[in-house]
Each structure stands twice: as structure tokens, then as C-alpha cells.
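Please work out how this folds:
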Amino acid sequence: MDRRQFRAHALDGAQLYFHPASGVHVRVANAATSGLRRKAPRVAMFGITNACNLACDFCSRDTARSSGWTVATAAATLRGLHDAGVLEVAYGGGEPFAFRGFADLVAELDTTTTLAQHVTTNGTRIDDAMWPAFAGRFGIVRLSIYDGTPWLRAAETLTGLGQRWGANLLIDRARLRTLPQLLIALAAAGCRDVSLLSYVGPDASRHLHADDDRALADRIADSPIPCRVSVCFGDRLSVPRLLAGDDCEAGRDFVSITSDGRDQVAARFAVVARKRALHR
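Next up is the predicted model:
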């Protein structure tokens, strides 16, 4: 499996070329591609486990959901998705590094597929001693930054060992006040970019008001590193948009696969694709 070769991925009316080793995407849309139609999602959001070593009050996952994946079943499902045309997998949960055998799974898929593998983590399990098992196997590691967690230790490990990483920040009124200083600290630690997620929980005192939205747009404009804004903000922020609309394209550009193996549209799609490949 050569990750230095571009993979072609059909979109509706366009062709996407993806380079797994670097993460470069090239989209071509012209008369020759007008008849193309999407055959597979681009990314699988894979809930490898529902277990987590933290208990954040804002976490949106269903804590009662079981964790049913093994290394063998996860690898088989993801190989099927790869063979059906999926380009990338982003592990989440739960805390992916709490999954037993995670290093084995990542290594197996690195050997048997050209999937670009990414992971979102709270960073508490990342240190110099454990990282060699994962070195060179992830495209992007995304650190979810929470107060009271040693994110800087994880950042220093990732930067020191040459791993590209970005940060996820949940924005509420308290985080907005400290955001400029945190963005400076992230840039100094080697962060590549920041994803800003809107707090949508039940505590109304944490929700941003109109003046907060304006302040957030100013902080994004002044940020020392690139910021990406969740579609959950809608059109509230006066910031440049790469794409029009507020559709995150769930189910088309990406699919979510749960930790308990239920409601797996993508997994069923992968099994069918795998069976077809075996009969050819």
C-alpha cells in the first residue's frame, strides 16, 4: 500500500484526489467530471470505544452506550470501508487511547490500507513512553483542550516527536474571556490549527450572546493560528466562509459509526462492499 499515491474519490459532479501521506486534497470540477456521482463517504468518524477516563459535564455522548469493538472487528470494518472508497478514518469516542489494542489496530490498518488515520483525544494518556507505537501512523492528532487536564504535556510530546496536531476548543462565555491567551499558548506549543465548537448544553449562563459572537469573530481575526468554526455557530459569526451553507454533510461526506456497533449505516455499507469484492 503506497501512501504517496493520490487516491481518486468521486463526488457529485467532481473528482477529488487525496494524498494519504500529506493530507492534500485536490478537487477537480469540469465538463469531464459533470457526470460523476458520489459512491462512498469521504471520512468515517469511528467511535472505537465509549470508555473515557474523564467525566466532563458537557460531554454529549451517551454514557450508557456499550463498547463492542475488538481489534479484529474494527479492522475488518475499516478495511471494508477503505475498499469501498472511504479515504480517511477519524477515531473518537470515548477516549480512543483507552481502547485495548489501539496501537495494534492503527498499525494493522497502516499496513493493510491507505486510509489516512486521525484521532481526537483528551491527551491525558499521551507521553514520550507510549507514543513510539503510534509514531508516523497518524495524519492529524486533535487535542481536546479542557481546564485541569495536562494538554501541554501531550502537546510537547507530539511536537517534539514530529506529529502534526491541532486543538479543539469548546467555546462558552468563560472560555471566550481567556481565548486570546490560550491561542497564543497553543501557537507557541506547535499547534497547527484550532477548531472552535459552540457550547449547546442546557446551562444558559454559558451560551454566547450577540455581543459575545462579535467578540469571538474579533478574536478569530486576531488569532496567531488558523481557526475553524463549527457549523453549530450557523451564520452568527462575521467570519469568512470556505463553503456556502450550514450543512455539515453528515451521511454524505462523512458517516459516524458508534462504539456499540448499532445504527451503523457505514458499517453495513462496508460489509456489502466487502462481499462484492470477495465475489469478483
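
going forward, measure contacts and count neighbours with C-alpha atoms only.
Noted.

Provide a list of residues in contact with the spatially closest residue to Ser22 that is not a sequence neighbour.
Distance criterion Cα to Cα, 6 or more residues apart in numbering; nearest residue to Ser22, sequence neighbours excluded, is Gly139 at 7.4 Å. Gly139 is in contact with 21-23, 116-118, 163-164, counting by Cα atoms under 8 Å, 6 or more residues apart in numbering.

Among the residues you listed, which one has the most neighbours?
Counting neighbours by other Cα atoms under 10 Å, Ala116 leads the contacts of Gly139 with 25 neighbours.

gap between the residue nearest to that one when sequence neighbours are not counted and Leu105?
Nearest residue to Ala116, sequence neighbours excluded (Cα to Cα, 6+ apart): Glu88, at 4.6 Å. With the distance defined as Cα to Cα, to the nearest Å, Glu88 ends up 15 Å from Leu105.

ditto for Ala250
25 Å.

Those two: which has the busier surroundings?
Legend: neighbour count by other Cα under 10 Å for Ala250 and Leu105, higher for Leu105 (18 against 11).

want to put them side by side, so please do this one too:
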Amino acid sequence: MKYRLGPDGIHVFDRATGWNVLLDEIVVPEHQWSPGPRQVSIAVTNTCDLSCSYCYAPKHRAAAPAEQLCRWMAELDAAGTLGVGFGGGEPTHFRALPEVCAYAAEHTGLAVTLTTHGHRWDNQLVASLRGAVQFVRVSVDGVSDTYERLRGRTFPALLDKLGLISENFRMGLNCVVNSDTVTDLTAVAALAEQQRASELLLLPEQPTAARPGATSAVIELMDEWVRSYDGPVPLSISAHIGTSLPIAEPLPLESGLRSYAHIDASGYLRATSYSSVGVAVGEAGVLSALRELEEAEAA
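Sure thing, here's the model as predicted:
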């Protein structure tokens, strides 16, 4: 059980179950607020064996040293961060992934999540991560022909991997929403239900140098689908990019870098994984870089 102090009160979190309780009747003085972001995502490598046209992750070679990751996690844990999310690239290409996850489990109170395309998972990887990873997010952009066209892998192969992951970990599905996938959302939600997913996360496509991102028409179709959805799998959305949907804000005062930050595989701290402004995490650590980034964003 971990406690985080902030402007909304005392946040109680259990990483084993994902259980959250906010004691919002308690006013916490500002000088006692936890200094770390509530959640930090870390790209452990830029390497990926897929070539999705809408991917915005950097393509140059980079990977975070395992010793550095462990130092960052120890610092973030002491600063009140509740969890880290490892991604990339494809995090299963990172050779030290089992050791880094085991460090988090044994030496910190951080919850560990992974975001993966799922195709590299096997019984050996499952055994090496079981007990050290609390949640696995699998990227599923469309189903059947749509998935195969966008991801370049067979859909039956994905289903096999989803079964393996869901049998051993709490699992959620991620879906990039664009003109190719928005009409598949009902089928993706049905897949999430079949695979006993805990959540379906909708990720409106981000613009890149080659693509404009999700258009207003796509966002409108997504909004209409969400309003009509009555399935059992909870829905989440990455950001309100022009959306008209009502968004639940359980911690409305804990926003911006107090809520979330990202560290890329080159060791730069950013507000999000697609932000162009970054600060190198040096020997002074993550919190020092966080203060520098806050100053840069305020300038």
C-alpha cells in the first residue's frame, strides 16, 4: 500500500490490485505535496520490429542503461510516484527488462506497467515478468484485415499472444484511433471483452512529420461511438484532442507535470511522449530535470 500527498488530498494506492482511494476531505499543506509526478512513462528502447506508419516514437537507436533506470525508479519512488510504464519502441527488445522490473518489485513500491505489441511474448518471458509487472497494455489497432494491414502481423497470431498474456497478467487493450480504425471500435471492444481486458484505452492518432494525426471528423466519429457504447469494459482516452466527451477528472488539481511525465530512450524528460520540449536527466536526477522542465514550459 502506498500513500501520495497532493493538492486533492491523500491518495492511497495498492499496486497488486490497482485499488485506489482518495481521501479528499483531508487538506494537505503544499509543502507536504509529493514532488514526483503521479505516473512516469519510460521508453526503455527505440527498437521495434514493426513499422506502423502512424508511429510517432523516435527511430534513432537508443536504450536506457539498466543501472540508470533503477536509480530513477528509486528516486521516483521516494518522491511519491505511484507507477512507471515501460514502453518504447517495443520494450520486450530491451534485454534487461526482467531485471529492471524485478528491481521495481523488490526495492520500490512502484507499480510497473508495460505497453507492447504482444508478438514477442512466450512462456519464458511470462515467467521472467510474473510477479514483477502489475499490468500489461497490448496495442491492438483494429481487428482482422485492418489489424493485419496496419501492423503487418497476422490477427490469429495476435489472438494467441493475447490469450497468453491475459492468463498471467491484468491486461488492457490500446487502440490508436484514426480513419482506418475508428470503424473497428465496436469489434475492438468486443475483443477486449472476450480477452477479459480491464480497460480499453483510445489513443487519437498524434500528428507526425508524415501524417496529420486524427482529423476532426475522426474525433467526432469516436465521440459518437463512445456515447453509444454500453459494453462492460471501461473506456479511457489519452487526451481530449478536440473531443466533446465529458472526461472524469478524479484528481482535478493534480495536472500537468504533477500528474504525468515521460522519459525517452535517450534520457530526456518530457511532458508527454510526443512533446518537442525535453530536458536531459543528468547526474542530479529526475526531480532536478523536472524543475528545469517546469521552468522551460513556464518561460
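
coming back round to it: return the closest of the contacts of Gly139 of structure 1 with respect to Gly47 of structure 1.
His118 (12.1 Å; Cα to Cα).

Please say which position in structure 2 Ala29 of structure 1 maps to.
Superposed on structure 2 with TM-score structural alignment, Ala29 of structure 1 falls opposite Asp24.

which residues touch stretch 178-194 of structure 1?
By Cα under 8 Å, 6+ apart, stretch 178-194 of structure 1 touches 152, 155-156, 159, 164-169, 219, 223-228.

ok, of these, which come out buried?
When neighbours are counted using 16 or more other Cα atoms under 10 Å, the contacts of stretch 178-194 of structure 1 contain these buried positions: 152, 155-156, 164-169, 219, 223-228.

Ala192 of structure 2 looks like it's in a strand, true?
No. According to DSSP: H, G, I helix; E, B strand; the rest coil, the state of Ala192 of structure 2 is helix, so it is not within a strand.

Let me know how buried the residue mapped onto it from structure 1 is, in neighbour terms.
For Ala192 of structure 2, the aligned residue in structure 1 is Leu186 (criterion: TM-score structural alignment). By other Cα under 10 Å, the residues close to Leu186 of structure 1 number 21.

Repeat that for Leu191 of structure 2.
The number of residues near Leu191 of structure 2, taken as other Cα under 10 Å, comes to 19.

Filter the contacts of stretch 178-194 of structure 1 down to just the ones in strands.
165-169, 227-228 (DSSP state E).

Could you single out the nearest of these to Gly245 of structure 1?
Taking Cα to Cα as the measure, Gly245 of structure 1 lies nearest Arg228 of these, at 14.9 Å.

The closest one pairs with which position in structure 2?
In structure 2, the residue matched to Arg228 of structure 1 (TM-score structural alignment) is Ser236.

nearest residue to its match other than its sequence neighbours?
Among residues not flanking Ser236 of structure 2 along the chain, Leu201 sits closest, at 4.7 Å (Cα to Cα, 6+ apart).

A helix includes that neighbour, no?
No. Counting by three-state DSSP, one finds Leu201 of structure 2 to be strand, located in no helix.

Tell me the residue in structure 1 aligned with it.
In structure 1, Leu201 of structure 2 lands on Ser195 (TM-score structural alignment).

Contact partners for its match?
166-169, 227-230.

Adding distance to Arg206 of structure 1, write those residues out as CSV.
Formatted as CSV, the contacts of Ser195 of structure 1 follow (distance: Cα to Cα, whole Å):
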residue, distance to Arg206 of structure 1
Gly166, 24
Ala167, 21
Asn168, 17
Leu169, 14
Cys227, 21
Arg228, 21
Val229, 18
Ser230, 17
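
What is the nearest of the residues you listed to Val271 of structure 1?
Ser230 (31.2 Å).

In space, what's closest to that closest one - neighbours in sequence excluded?
Leu197 (5.2 Å).

Make sure Val28 of structure 2 is actually in contact with Gly6.
Yes. Counting by Cα atoms under 8 Å, Gly6 is a contact partner of Val28 of structure 2 at 6.4 Å.

Tell me which of these two has more neighbours.
Comparing Val28 of structure 2 with Gly6 by other Cα under 10 Å, the one with more neighbours is Gly6, at 25 against 15.

which residue lines up with that one in structure 1?
With TM-score structural alignment as the criterion, Gly6 of structure 2 matches Leu11.

Just confirm that match contacts Arg37, I think it does.
Yes. Using Cα under 8 Å, Leu11 of structure 1 is in contact with Arg37, at 5.3 Å.

can you pull the contacts of Val43 of structure 1?
86-90, 253-255.

Filter the residues you listed down to the buried ones and hand me the ChimeraX line.
In ChimeraX, this line selects whichever of the contacts of Val43 of structure 1 come out buried by 16+ other Cα under 10 Å:
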select :86,87,88,89,90,254,255
